[in-house]
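> Mind looking at a prediction? Sequence and model below.
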Amino acid sequence: MGLIAEFIVDTPILRQVMAEVPDMKIQNPVIYPETNGEYKSMIWAWGDDFQCFEEVMDENQFICEYSTLTQVGKRRLYLVTLGNGAEDHLAYQVVWDNDILTFHMTGTKKGFEMRALFPNKDSLSDFRKDCLARDIPFRLCALYQEDKFSDKNKKNSQPLTGKQRETLLIALEQGYFDVPRDTTLKGLADQLGISTQAVSTRLRRAQQRLIRASFERDTSANRV
């Protein structure tokens, strides 16, 4: 049975970027090696000034080039080419060699908050050692057996459908819940490709489910 580890790593590459745009977040990078020794990475970025973010990337010694692939709301998808010794600060070779599955990764000024499935303790130990050897601080936050993590998720997961979760996330990112609002139901509807009535219904039902779940958790805690 594998191990699910939640941990934070802080690469020098991310450190340089986040020092200038501390409120920027980077989510779920996809990275793969090229035959010339460079690495390609696809990343979503949001939360801070894009112009400043791109100026920092222009000056970053490890970034050879980048391009904007698309923008969805307040998020931009970049294709980034890493080089100039970037491989010395990437632990991905250990990930590939040990069949480690990474299924959550969000970069902030604190580092990359990650969740990954490791085949065994040895692979987790190898990954940690490789991180430290590459000047990548590693902090383990939680560790679960794969089956127990699944049970924990079932108990603690939010009672939302996929569409409700997507709608809430987009509404939050677009500033629908801000005061004053940065977008409208029509703006959300246009982005989701559905009617304003459908957006309104999804938001209302999602909020009802979250409120009920919150009261149920509070009631259970009071019983304990």
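That came in fine, so what should we check first?

> CA atoms for contacts and neighbours, from now on please.
Will do.

> give me every residue that touches the residue nearest to Ile63 when sequence neighbours are not counted.
Excluding the flanking residues, the one nearest Ile63 by C-alpha to C-alpha, 6 or more residues apart in numbering is Leu82, at 4.6 Å. Each residue near Leu82 by C-alpha atoms under 8 Å, 6 or more residues apart in numbering is listed here: 38-41, 62-65.

> what's the distance between Leu82 and Leu3?
Distance, Leu82 to Leu3, using C-alpha to C-alpha, to the nearest Å: 30 Å.

> what's the spacing between Phe127 and Pro137?
Phe127 is 12 Å from Pro137, by C-alpha to C-alpha.

> Going along the chain, name the strands of this protein.
Under the criterion DSSP state E, strands of the chain are mapped to 3-9, 25-33, 39-46, 63-72, 75-82, 101-108, 111-118, 138-145.

> Asp10: neighbour count?
Other residues near Asp10 number 21, with proximity taken as other C-alpha atoms under 10 Å.

> thought it was touching Leu132?
No - under the criterion of C-alpha atoms under 8 Å, Asp10 lies out of contact with Leu132, with a separation of 10.1 Å.

> Which neighbours do the two have in common?
Between them, Asp10 and Leu132 share the neighbouring residues Phe138, with contact defined by C-alpha under 8 Å, 6+ apart.

> Val30 versus Tyr92, what's the distance?
Between Tyr92 and Val30 the distance is 11 Å, computed by C-alpha to C-alpha.

> ok, structure two:
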Amino acid sequence: MGLVAEFDIACEALPLVGVAAARPTATLVLELQYNHGNRPRFLVTVTGDPDGSVESAFDSAHDVDHWTLVGRAGDTRHYQLRPALSFEEQLGAHLEDLDGLEQLATADAIVERIEVTADGWRQTGWFADRAAFDQFRAFWQQEDRFTLRRLTEDGDPEPPGEGLTDRQREALRTAYAMGYFDIPRAASLAAVAAELSLSPSALSERLRRAQTELIEETVARTWSPLPAGEST
């Protein structure tokens, strides 16, 4: 079973992070065209920037050699950018294992979305199996730059409860994907907590609150009150 993951990579040296920091109200979604040698072209979709001020940020960016406005529709603009630096030139002084970064390109994974933020990239990706995801995660964790936001098996529907917080959703999905709810359990509470950088007690409370919320918003609404004397 494949996995779908959303995660943050905190690295201010990643391409276009400086542009996102300079235009915090704009949303930049990046695609890479790897058929352009060691300097893949950037395809950037920009929203939330009605006056096109992101273009002056492109002009000032040290990692943008040239940009072209390809098209626009309403508040959405599409750009093609030619990078000024190779990935090695851009990231070499900031990552310890550039060879490991190159190996990620051969992982059984598809990065579906890259949103450029003021301190790195937020990515959503599809992974063929747990091993493919672990390869990706292990590289960025050893660089101390990885934060998992959501993890689920592909094809899973969204949770029915609208009252869940993002942290509760993340806890449930991670615990489920790691096998915490399996019978017998494939992962301990401590292992899931470590994955989320939480203490076991904090994770236990978060899972209980999330499960209570789901019960109250789904099956509990159909239950009749217990007869007197049967509530304990």
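Arrived safely. Just so it is clear, the structure is predicted and the values come from calculations on it, not from any experiment.

> wait, which of the contacts of Leu82 of structure 1 is closest to Leu203 of structure 1?
Of all the contacts of Leu82 of structure 1, the one with the least separation from Leu203 of structure 1 (C-alpha to C-alpha) is Ser41, at 33.5 Å.

> Enumerate every residue touching the closest residue in space to that closest one that isn't next to it in sequence.
With sequence-adjacent residues excluded and distances taken as C-alpha to C-alpha, 6+ apart, Ser41 of structure 1 is closest to Ile31, at 4.2 Å. Neighbour list for Ile31 of structure 1: 39-42 [criterion: C-alpha under 8 Å, 6+ apart].

> aligned partner of Ile31 of structure 1 in structure 2?
The alignment partner of Ile31 of structure 1 in structure 2, by TM-score structural alignment, is Gln33.

> Tell me how many other residues crowd Ala190 of structure 2.
Other residues near Ala190 of structure 2 number 15, with proximity taken as other C-alpha under 10 Å.

> Could you say which helix or strand holds it?
With the criterion set as DSSP states H and E, the secondary-structure element containing Ala190 of structure 2 is helix 189-195.

> State the span of structure 1 onto which that helix is aligned.
For helix 189-195 of structure 2, there is no aligned range in structure 1, judged by TM-score structural alignment.

> ditto for stretch 121-134 of structure 2
Counting by TM-score structural alignment, stretch 121-134 of structure 2 sits on residues 112-125 of structure 1.

> so how far is the matching stretch off the chain centroid?
A distance of 16 Å separates the centroid of the chain from that of stretch 112-125 of structure 1, by C-alpha atoms, centre = their mean, to the nearest Å.

> Neighbour count: Tyr92 and Val30 of structure 1, which is higher?
More neighbours sit around Tyr92 than around the other of Tyr92 of structure 1 and Val30, counting by other C-alpha under 10 Å; the figures are 17 against 13.

> quick one on the thing from earlier: okay, the strands of structure 1 in CSV with distance to Arg212 of structure 1 next?
Supplementary listing: the strands of structure 1 in CSV, determined by distance: least, C-alpha to C-alpha, whole Å:
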stretch, distance to Arg212 of structure 1
strand 3-9, 28
strand 25-33, 30
strand 39-46, 30
strand 63-72, 31
strand 75-82, 31
strand 101-108, 27
strand 111-118, 28
strand 138-145, 28
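
> How about residues contacting the match of stretch 121-134 of structure 2?
With C-alpha under 8 Å, 6+ apart, stretch 112-125 of structure 1 has contacts from 1-10, 98-107, 146.

> what's the answer for stretch 4-18 of structure 1, then?
The set of residues that contact stretch 4-18 of structure 1 without belonging to it, under C-alpha under 8 Å, 6+ apart, is 24, 53, 56-57, 60, 62, 86, 89-90, 107-118, 131, 135-146, 149.

> Whichever of those end up buried, select them in PyMOL.
The buried residues among those can be selected in PyMOL (16 or more other C-alpha atoms under 10 Å) with this line:
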select buried, resi 24+53+56+57+60+62+86+89+90+107+108+109+111+112+113+114+115+116+117+118+131+136+137+138+146
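
> Distance-wise, check Leu81 of structure 2 relative to Leu207 of structure 2.
Leu81 of structure 2 sits 44 Å away from Leu207 of structure 2, going by C-alpha to C-alpha.

> Now do stretch 138-158 of structure 1: distance to the chain's middle.
Taking C-alpha atoms, centre = their mean, one finds the center of stretch 138-158 of structure 1 at 17 Å from the center of the full chain.

> repeat for stretch 132-146 of structure 2
12 Å.
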